[in-house]
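Engineer: Generate a structure from the sequence data that follows.
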Amino acid sequence: MVPSEAGLRADCARCFGLCCVAPAFAASADFALDKPAGQPCRNLLPDFGCGIHAELRDRGFPGCTVFDCFGAGQRVAQQTFGGRDWRAAPQTARQMFDVFAAMRPLHELLWYLTEALALRPPVELREELSAALAETDRLASGSARTLLSLDVDAHRGRVNALLSRTGDLARARDGGAGADHRGAALVGRDLRRIDLRGANLRGALLIGADLRGVELTRADLTGADLRAADLRGADLSGALFLHQSQVDAARGDRRTRLPARLRRPAHWSALPLAAHRPSRRPPPGRHVARHPPS
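Structural biologist: Model prediction:
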């Protein structure tokens, strides 16, 4: 059974603020404070809402605005723990936070597998992807004890091999695969004169890169770090495996073309390209949202 799209999107109203408690924050351009793992953020409200949700960027928490649990939070809260929250049942807190750390990469894989199937790969590969999707969903449906004993990295490695094959086949369509920049360090680079159509950019570091006006049709952006990348006027409408959190972390404008399933971030500038000059300095710190490795 293919998980519903809604099940792979965060539903904070059905979660217990797990992303505001379970992970550690490091004071940086992404977060205004240090927070140890397992300690609630000081902005977390008693009802598990965020006290500064409408001002996160202005208050120094852009990392929170680009984090996505892919629906793992509500699954842990409502399915694995049956709706018992860690405040009302504090004895569940440590286990719940550890389960969330295992569940999130599984739901991330579910999202990528769903995207891979939508690319209509050959029958044999489609069957392998469908089997991997079913197995990943089965693992995510396990008990807390089962999830804590799961070797998530090993499972992710097997699934990523399928995703990489799917991406390579999709990149090779309509003109052939482009350049291989898998895992490349392209921080702050001016890429406007490089042909990136059909390129392999899995895991590439594109922090602060200048991609103004660049066409990224059939480019595989799995896990690419797009923090502060300048996408003004770029065409990402046909990019592969592009997630909303990557778009939210970048810079763009009204001329930036996105896939229909993605929304234009509210913080993107609406000014024309000529009115801006790109920043060459990438921000310090690290992005909390992670993606399958390249």
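
Engineer: When you work out contacts or count neighbours from here on, use the C-alpha atoms and nothing else.
Structural biologist: Fine.

Engineer: buried ones in stretch 256-268?
Structural biologist: 256, 257, 258, 259, 264, 265, 268 (16 or more other Cα atoms under 10 Å).

Engineer: For the residue nearest to residue 6 when sequence neighbours are not counted, list the residues it contacts.
Structural biologist: Setting aside the residues directly before and after it, residue 6 is nearest to residue 71 in space (Cα to Cα, 6 or more residues apart in numbering), at 7.9 Å. Residues in contact with residue 71 (Cα atoms under 8 Å, 6 or more residues apart in numbering) are 6, 7, 8, 9, 10, 11, 104, 107.

Engineer: Also residue 181?
Structural biologist: Residue 181 neighbours (Cα under 8 Å, 6+ apart): 199, 200, 201, 202, 204.

Engineer: my read: residue 107 touches residue 6, true?
Structural biologist: No - at 11.9 Å, residue 107 does not count as touching residue 6 under the criterion of Cα atoms under 8 Å.

Engineer: Between the two, which is the more surrounded one?
Structural biologist: Neighbours per residue, other Cα atoms under 10 Å: of residue 107 and residue 6, the larger number sits with residue 107, 24 against 10.

Engineer: Does that one fall in a helix, a strand, or a coil region?
Structural biologist: Using DSSP: H, G, I helix; E, B strand; the rest coil, the structure places residue 107 in helix.

Engineer: mind checking how far residue 184 is from residue 205?
Structural biologist: The gap separating residue 184 from residue 205 is 6 Å, by Cα to Cα, to the nearest Å.

Engineer: So for the two, which residue has more residues nearby?
Structural biologist: With neighbours defined as other Cα under 10 Å, residue 184 and residue 205 compare such that residue 205 has more, 23 against 15.

Engineer: list the contacts for the more buried one?
Structural biologist: 183, 184, 185, 186, 187, 224, 225, 226.

Engineer: Distance-wise, check it relative to residue 77.
Structural biologist: 33 Å.

Engineer: likewise residue 115?
Structural biologist: 25 Å.

Engineer: Comparing those two, which shows the higher neighbour count?
Structural biologist: residue 77 (22 against 17).

Engineer: distance of the more buried one from residue 164?
Structural biologist: Relative to residue 164, and taking Cα to Cα, residue 77 is found at 31 Å.

Engineer: and residue 7, that's in a helix?
Structural biologist: Yes - the assignment for residue 7 is a helix, going by three-state DSSP.

Engineer: With adjacent residues omitted, what lies nearest to it?
Structural biologist: For residue 7, the closest residue by Cα to Cα, 6+ apart turns out to be residue 71, at 5.6 Å.

Engineer: can you pick the most crowded of the contacts of residue 181?
Structural biologist: Busiest of the contacts of residue 181 [other Cα under 10 Å] is residue 200, holding 28 neighbours.

Engineer: now the other sequence, so there's something to compare against:
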Amino acid sequence: MTFSPTLRPDCSKCFAVCCTALGFARSADFAIDKPAASACPNMASDFSCTIHQRLRPRGFSGCTVFDCFGAGQVVSQRTFGGTSWVKDPESKSSMFAVFKVVKQLHEMLWYLSEAEQRAFDPELAATARQLTMDIETTSQGEASAVLAADVGRLHAEVRALLMEVSEEVRASYGAEGRKMPDGGIHPGADLMGANLAKKQLSGSDLRGAYLIGANLEHSDLTAVDLLGADLRDTRLHGANLSGSLYLTQPQINAARGNRETQLPERLTTPAHWI
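Structural biologist: Sure thing, here's the model as predicted:
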């Protein structure tokens, strides 16, 4: 049977790889320092989180933002055949290294899925499908094959495609060159703390923009390219993001919103919004 990796995390099928492989420093997002390749002290023996329901009040909001795009269960159950790094300590370094690569591959698959669906040009859609197949094959390979993948090349190819599809989708909204009083809406714009409430932003390019603490309440972000935009503490109450481009769950988890915030179908409303 052909394996089709899910892009949604299933922690019940993972060996808490993200809670172990990755490190973090004590900050507003994490209450403690944790070196990479070390188990989080909040991890239980069955790989569950002992404070999962209390992460934010306990100072671990960074954990609630993180999303592996389903890489954890794929690496745990497929690449390493359901044998954990606890049962096979020698697999630990390899498993963690593979996880970091597969997470990148799955994030690319997330974007490609949307690009294929929204492309107007059949050739762009076909390119997205081919890239998806290539990356799926790589992510499903043996550990050595995953680690040998040319992730940089794949990133470049995917990025080029995403930009072409973005230009297609945004073109119909006539937002090219749209200016704002603070200097303009453009890729990489510094809009930290900006007041963009109740704005018609449809078709704008905010790829890689800094929107930390910005106010986008009740604004229309249909076909707005948000690839890599920093939405930490961005106020999205009542905003329409249902048709935005390249939005991810981690971006939404890092933002602030409410039940009135309209999200793309494949994203879920974060628990801390409610």
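
Engineer: TM-score for the pair, please.
Structural biologist: TM-score of the superposed chains, computed with TM-score structural alignment, normalised by the length of structure 2, equals 0.92; 267 aligned residues with a Cα RMSD of 1.8 Å.

Engineer: what about residue 90 of structure 2, neighbour count?
Structural biologist: Counted with other Cα under 10 Å, residue 90 of structure 2 comes out at 10.

Engineer: Specify the local secondary structure of it.
Structural biologist: helix.

Engineer: What are the neighbouring residues in contact with residue 143 of structure 1?
Structural biologist: residue 80.

Engineer: Likewise for residue 64 of structure 2?
Structural biologist: So residue 64 of structure 2 contacts 55, 56, 253 (Cα under 8 Å, 6+ apart).

Engineer: any idea whether the last one is helix, strand or coil?
Structural biologist: Right, residue 253 of structure 2. helix.

Engineer: Trace it over to structure 1, please.
Structural biologist: Matched across to structure 1, residue 253 of structure 2 falls on residue 248, judged by TM-score structural alignment.

Engineer: Let me know whether that match touches residue 64 as I believe.
Structural biologist: No - counting by Cα under 8 Å, residue 248 of structure 1 stays clear of residue 64, with 10.5 Å between them.

Engineer: So if I had to pick from those two, which one is more boxed in?
Structural biologist: Neighbours per residue (other Cα under 10 Å) separate residue 248 of structure 1 from residue 64, with residue 248 holding more: 24 against 19.

Engineer: Helices of the stretch 101-250 of structure 2, residue ranges please.
Structural biologist: If DSSP state H, counting those that start in this stretch is used as the criterion, the helices of the stretch 101-250 of structure 2 fall at 122-139, 143-147, 151-171, 249-254.

Engineer: winner for burial among those helices?
Structural biologist: Across these, averaging neighbours per residue (mean count of other Cα atoms under 10 Å) puts helix 249-254 on top, at a mean of 22.

Engineer: contacting residues for residue 246 of structure 2?
Structural biologist: So, once contact is read as Cα under 8 Å, 6+ apart, residue 246 of structure 2 ends up touching 111, 114, 225, 226, 227.

Engineer: Distance of residue 52 of structure 1 relative to residue 260 of structure 1?
Structural biologist: 29 Å.

Engineer: swap in residue 142 of structure 1?
Structural biologist: With Cα to Cα as the criterion, residue 142 of structure 1 and residue 260 of structure 1 are 34 Å apart.

Engineer: can you tell me what part of structure 1 stretch 221-234 of structure 2 aligns to?
Structural biologist: Going by TM-score structural alignment: stretch 221-234 of structure 2 matches residues 216-229.

Engineer: can you give me the end-to-end distance of the matching stretch?
Structural biologist: Stretch 216-229 of structure 1 end-to-end distance (Cα to Cα) = 13 Å.

Engineer: Counting neighbours, which bits of it end up buried?
Structural biologist: In stretch 216-229 of structure 1, counting by 16+ other Cα under 10 Å, buried: 216-229.

Engineer: So which of those residues are in strands?
Structural biologist: Here DSSP state E is the test, and the buried residues of stretch 216-229 of structure 1 give no hits in strands at all.

Engineer: so who does residue 198 of structure 1 touch?
Structural biologist: 171, 172, 176, 177, 178, 179, 216, 217, 218, 219, 220.

Engineer: do you know how far the residue lying closest to residue 117 of structure 2 once chain neighbours are set aside is from residue 72 of structure 2?
Structural biologist: The shortest distance from residue 117 of structure 2 to any residue other than its chain neighbours is 7.2 Å, reached at residue 125 (Cα to Cα, 6+ apart). Per Cα to Cα, residue 125 of structure 2 is found 28 Å from residue 72 of structure 2.

Engineer: now swap in residue 23 of structure 2 and tell me
Structural biologist: 16 Å.

Engineer: higher neighbour count, these two?
Structural biologist: Taking neighbours as other Cα under 10 Å, residue 23 of structure 2 and residue 72 compare with residue 72 leading, 30 against 15.

Engineer: What's the match for that one in structure 1?
Structural biologist: Alignment note (TM-score structural alignment): residue 72 of structure 2 maps to residue 73 of structure 1.

Engineer: element containing its match?
Structural biologist: For residue 73 of structure 1, the host element (DSSP states H and E) is helix 72-75.

Engineer: so how far does that helix sit from its counterpart in structure 2?
Structural biologist: Once superposed with structure 2, the aligned residues differ from helix 72-75 of structure 1 by a mean of 0.6 Å; criterion: mean Cα distance after the TM-score superposition for structure 1.

Engineer: which strands and helices sit next to that helix?
Structural biologist: Contacts defined by 3 or more Cα pairs under 8 Å, 6 or more residues apart in numbering; DSSP states H and E place helix 72-75 of structure 1 against helix 93-118.

Engineer: what's the mean distance for the helix it packs on versus structure 2?
Structural biologist: Mean for helix 93-118 of structure 1 is 0.6 Å (mean Cα distance after the TM-score superposition for structure 1).

Engineer: what's in contact with stretch 129-137 of structure 1?
Structural biologist: Taking Cα under 8 Å, 6+ apart as the rule, stretch 129-137 of structure 1 contacts 1-3, 106-107, 109-110, 113-114, 116-117, 159, 162.
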